[in-house]
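A.B. asks: pasting the sequence and the predicted model now:
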Amino acid sequence: MYPVTLASPRLALREFTPDNVDALTAVYGDPKVVEHMSFEPRSREQVQATIAAVTEAAQAVPRTEYSLAAVRPGGGLIAFARLAVDTQHPGQSSGQIGFALRADQWGQGLGTEVVRLLLRLAFDELDLYRVWGARSPLNEASARVMSRAGMVEEGRIRGHLLVRGRWRDSIVHSILVPEWRETEAAPRRR
């Protein structure tokens, strides 16, 4: 599926373009944004390489990597949104999401909107059955975002990632397609 364009009332997900380097550097280069991620703040050159890699991955057939720019009306990039389709278990229809929102956009419900758009892509466009995401145990904001999008906390993966020289646990959240359908039919809360 290429190109991807999905919209909600305040956001759209679209493919990255080479001119998104500075806007994405404002996300990935910010120590506050990457505090709970598995990497240090990224330089402009690292972000440029990331955009080149995700642009190339978008052309793969079959496509399994959906790294998308979340933009506000008028084109301002505010987040990196990712859905990776599981290819290690053929016939297992699942995917993993990840997201990073620019710090000046926090607290407005936009993270939840990004996750809902990723879930829409997964369930409505790609016909997946299960989607999961992992977060740092200290990242309560991410827990709230995934919960508001209908995802359920499943549990802890101990010693999951080596981050900044130390092993870190991850908390896993997931949602199944029947739960998504129910969530989408329910009135929206922020």
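C.D. replies: The structure has been received and is ready for your questions.
A.B. asks: from now on I want contacts and neighbour counts done on CA atoms only, so please keep to that.
C.D. replies: Noted.
A.B. asks: distance of the residue in the chain sticking out farthest from the centre from residue 152?
C.D. replies: What lies farthest from the middle of the chain is residue 165; by CA atoms, centre = their mean that is 24.4 Å. As judged by CA to CA, to the nearest Å, residue 165 and residue 152 stand 29 Å apart.
A.B. asks: do residue 48 as well
C.D. replies: For residue 48, the distance to residue 152 - CA to CA - is 34 Å.
A.B. asks: next: residue 177.
C.D. replies: Counting by CA to CA - residue 177 and residue 152 are separated by 12 Å.
A.B. asks: then residue 106?
C.D. replies: 21 Å.
A.B. asks: same question for residue 94.
C.D. replies: For residue 94 relative to residue 152 (CA to CA), the value is 15 Å.
A.B. asks: who's more crowded, these two?
C.D. replies: Ranked by neighbour count (other CA atoms under 10 Å), residue 94 and residue 152 place residue 94 first, with 22 against 17.
A.B. asks: second one coming, line it up with the first:
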Amino acid sequence: MTSVHLAGPRLALREVEPGDADALLAIYGDREATRHLSFEPRTPDQVQLITDRSIASAKDSPRTEYCLAVTRLGQHELIGYARLATEPQQAATIGFALHPAVWGRGLGTETVHLLCALAFNRLGLHRVWAARSPLNEASARTLLRAGMTEDGRIRDHVFVRGAWRDSITYSILEQEWSPIDGVETAAADGS
């Protein structure tokens, strides 16, 4: 297993660890933090399963899923959760959630840049895409600031809170992406 560690100007991505479950519950168990996500708030048991699955997926070979803790640069505490799942045709889908206490500071944009650095610089992918709730205007601004382009709408994409919901999709191609100053892509294990 090769551990992932990516650092930006203010944030870092690292592998999820067993001790991250409580900090992840503070995000995934929070009604406001999950308001625009594709699921309702998670229970402690559900978050423990997500934590365990995240740790296990890091050992898969070939690795197709990168579930990573978002931390402040130089700190260890999880303040967000980021995911990149590879797809055929040198592509990946990304998603992330940050604790509401850190919203509105541009950290989502930096998280997207770090995920793109993983996709393009480390994994050699060609295309990265993301989806958001139509009501999540903050996510729209974040994805556009990160250099992504709005692609369109997937009708009735997810069933959440008792109803079908559309998703708005965004993508970026390897030749369109420019890293922000201060993003490095070294892996913790030297690869």
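C.D. replies: Perfect, thanks for sending it. Note that this is a predicted model, so its numbers are computed, not measured.
A.B. asks: TM-score for these two?
C.D. replies: Here the TM-score for the pair of chains, by TM-score structural alignment, normalised by the length of the first structure, is 0.91; 180 aligned residues with a CA RMSD of 1.3 Å.
A.B. asks: if we can go back for a sec, show me what the residue farthest from the centre of the first structure aligns to in the second structure.
C.D. replies: Mapped onto the second structure by TM-score structural alignment, residue 165 of the first structure lines up with residue 162.
A.B. asks: report the separation between its match and residue 143 of the second structure.
C.D. replies: Taking CA to CA, one finds residue 162 of the second structure at 27 Å from residue 143 of the second structure.
A.B. asks: give me the element the residue lying closest to residue 131 of the second structure once chain neighbours are set aside is part of.
C.D. replies: Distances taken as CA to CA, 6 or more residues apart in numbering place residue 169 nearest to residue 131 of the second structure, at 4.3 Å, with adjacent residues excluded. Assessed by DSSP states H and E, residue 169 of the second structure sits inside strand 163-173.
A.B. asks: starting at the chain centroid, how far to that strand?
C.D. replies: 15 Å (CA atoms, centre = their mean, to the nearest Å).
A.B. asks: list the buried ones in that strand?
C.D. replies: 165-173 (16 or more other CA atoms under 10 Å).
A.B. asks: of the residues you listed, closest to residue 108 of the second structure?
C.D. replies: Of all those, residue 108 of the second structure sits closest to residue 170, with 14.6 Å by CA to CA.
A.B. asks: so what's the residue nearest to that closest one when sequence neighbours are not counted up against?
C.D. replies: Counting by CA to CA, 6+ apart, residue 150 is the residue found nearest to residue 170 of the second structure once chain neighbours are left out, at 4.3 Å. Residue 150 of the second structure makes contacts with 144, 168-171, as judged by CA atoms under 8 Å, 6 or more residues apart in numbering.
A.B. asks: which two among those residues are spaced furthest apart?
C.D. replies: So, the contacts of residue 150 of the second structure by CA to CA: farthest apart are 144 and 168, at 12.2 Å.
A.B. asks: which other residues reach the longest helix belonging to the first structure?
C.D. replies: Using DSSP state H, we find that the single longest helix of the first structure is helix 44-57. Helix 44-57 of the first structure has contacts (CA under 8 Å, 6+ apart) with 15-18, 20-22, 24-25, 28-29, 63, 65-67.
A.B. asks: rerun at 7 Å
C.D. replies: 16, 18, 21-22, 24-25, 65, 67 (CA atoms under 7 Å, 6 or more residues apart in numbering).
A.B. asks: corresponding residue for residue 58 of the first structure in the second structure?
C.D. replies: By TM-score structural alignment, residue 58 of the first structure lines up with residue 58.
A.B. asks: any idea how far its match lies from residue 97 of the second structure?
C.D. replies: 19 Å.
A.B. asks: these two touch, right, residue 112 of the first structure and residue 151?
C.D. replies: No - the pair residue 112 of the first structure / residue 151 is not scored as a contact, 10.6 Å apart, by CA atoms under 7 Å.
A.B. asks: more neighbours: which of these two?
C.D. replies: residue 151 (24 against 20).
A.B. asks: tell me the counterpart of that one in the second structure.
C.D. replies: Match for residue 151 of the first structure (TM-score structural alignment): residue 148.
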